[in-house]
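fold the following and give me the result.
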Amino acid sequence: MTGDPHISLLASITWLSDLDPPPEPAVADWLLERGSMTRRFERHCQRVSIRRGREGYFPAQALGEDEVALLPPCERYWLREIILCGDDRPWLAGRTLMPENAMDGAEWALTTLGDMPLGRWLFRDRAPERDFIQLGRTAGLWARRSCLRPNGKPLLLTELFLPDAPLYC
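Here you go, the predicted model:
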């Protein structure tokens, strides 16, 4: 699934430093969600599932410079790309990056999530710290990225809301 057109859109996001014009309040409510997006999606469908794309360790040089700059330096990063679906319709393209040297203890579970949405693991006990939410746009779609800190360790999460997502309803 590496060639999924939704996942390839993640590379074309323009990250916004100021919002002119800002998103409508209903859209901003979705984009600034601090809890689990998986749980929020579950309120709008019968079943949330994922389709997996690329997953594994990648050298820093193979990743976007702007992404790597938001995380502590490391030679390799865990990368996971997915499409999150609501009732089998693609709602969100997601990309997770975590430095390999931060993946000890509970974080090792990221490598074994399989078909489990990341939100179910991240928000299993309590919400992790979130350093920021940065908004972006591509192809008329909204995106956001955040640095979350499960157990105090950095994880960069990029989310692109696809055309069928409830965000646009």
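
make it CA atoms for all contacts and neighbour counts henceforth
Fine.

other SSEs contacting the host helix or strand of S146?
Using DSSP states H and E, S146 sits within strand 141-149. Strand 141-149 is packed against helix 25-31, strand 129-138, strand 155-161, with contacts defined by 3 or more C-alpha pairs under 8 Å, 6 or more residues apart in numbering; DSSP states H and E.

all helices of the chain, in order?
Secondary structure of the chain (DSSP state H): helices at 5-8, 25-31, 37-42, 65-69, 118-122.

here is a second sequence; please produce its structure as well for comparison:
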Amino acid sequence: MTEFKSLYLSALRLAQWKHPDKSVFENTEKGAWLLEHGSMTERLKHHCKELSVTVLGISQCERDDLTEAEKALLNDEACVVRDVVLAGDGVPWVCARTLMPLSTLTDQEQDIAELGSVPLGQRVFTHATARRDAIEVTSLTIENQQLDARRSRLWLNEKPMLVSEIFLRDAPIYNVEGALDGTH
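Take a look at the predicted model:
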């Protein structure tokens, strides 16, 4: 799991996010994945018998460690950081990093930082107030492979979280439009 921390999570932190060009993604299977406004957990579950979560780490990030873009999307405050890998039938599909402002983790939402192997989407999207916005995308080159990634803000009871996800090479996002050809 050290590989995920050094390669994928580092890439997510350094990614150059951009607003998606709807004309490029609209009406494509890849676009349906990247622009998903609902639960990515549910979308992934449709492609496997068992979706599992491995927690790579939970830490605290001081507000000075956030980028200006992260501060703009969240409250300008310290966050709990949850790094995970989601795997379908034991195959790693998504490496994700979630920033949860401390003010988000109050009242009914205080358990979110302690989900363990429960997927975040499973917890968030069971609530009527859950929504996703501010979707941004990028393509990252890691070990000579182009991998798609997205960042979005989740809201639960009007409290924000920022989720960055990189779709690993065996993720179903790449299988929907044909076989992998080495770059996709």
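
returning to that earlier point: would JSON lines of the helices and strands packed on strand 141-149 of structure 1 with distance to H44 of structure 1 and mean neighbour count be doable?
Below are these laid out as JSON lines (distance: least, C-alpha to C-alpha, whole Å; neighbours: other C-alpha atoms under 10 Å):
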{"stretch": "helix 25-31", "distance to H44 of structure 1": "13", "mean neighbour count": "14"}
{"stretch": "strand 129-138", "distance to H44 of structure 1": "22", "mean neighbour count": "17"}
{"stretch": "strand 155-161", "distance to H44 of structure 1": "14", "mean neighbour count": "24"}
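
tell me which of the ones you listed approaches P73 of structure 1 most closely.
Ranking those by proximity to P73 of structure 1 (C-alpha to C-alpha) places strand 155-161 first, at 12.5 Å.

residue range for that closest one in structure 2?
Aligned by TM-score structural alignment, strand 155-161 of structure 1 falls on residues 161-167 of structure 2.

tell me the angle the strand holding S146 of structure 1 makes with strand 155-161.
If you take axes from the mean of the first three to the mean of the last three C-alpha atoms, to 10 degrees, strand 141-149 of structure 1 sits at 160 degrees to strand 155-161.

contacts for strand 141-149 of structure 1?
Residues outside strand 141-149 of structure 1 that contact it (C-alpha atoms under 8 Å, 6 or more residues apart in numbering) are 13, 31, 70, 128-137, 154-163.

got it, and stretch 4-19 of structure 1?
Residues outside stretch 4-19 of structure 1 that contact it (C-alpha under 8 Å, 6+ apart) are 53, 81-83, 93-95, 134-138, 143, 158, 160, 162.

how about 6 Å then?
With contact meaning C-alpha atoms under 6 Å, 6 or more residues apart in numbering, stretch 4-19 of structure 1 is reached by A93, L135, G136, R137, T138.

from those residues, which two are the most distant?
Between any two of the contacts of stretch 4-19 of structure 1 (C-alpha to C-alpha), the greatest distance is 14.5 Å, for A93 and L135.

before we move on, the earlier item: R43 of structure 1 is nearest to which of the helices and strands packed on strand 141-149 of structure 1?
Across these, closest to R43 of structure 1 is helix 25-31 (C-alpha to C-alpha), at 12.8 Å.

in structure 2, what residues pair with the closest one?
So helix 25-31 of structure 1 sits over residues 28-34 in structure 2, by TM-score structural alignment.

what's the matching stretch in contact with?
With C-alpha under 6 Å, 6+ apart as the test, stretch 28-34 of structure 2 has contacts from F25, I173.

next one: stretch 161-170 of structure 2
With C-alpha under 6 Å, 6+ apart as the test, stretch 161-170 of structure 2 has contacts from 93-100, 148-154.

enumerate every residue touching P119 of structure 2.
With C-alpha under 6 Å, 6+ apart as the criterion, no residue contacts P119 of structure 2.
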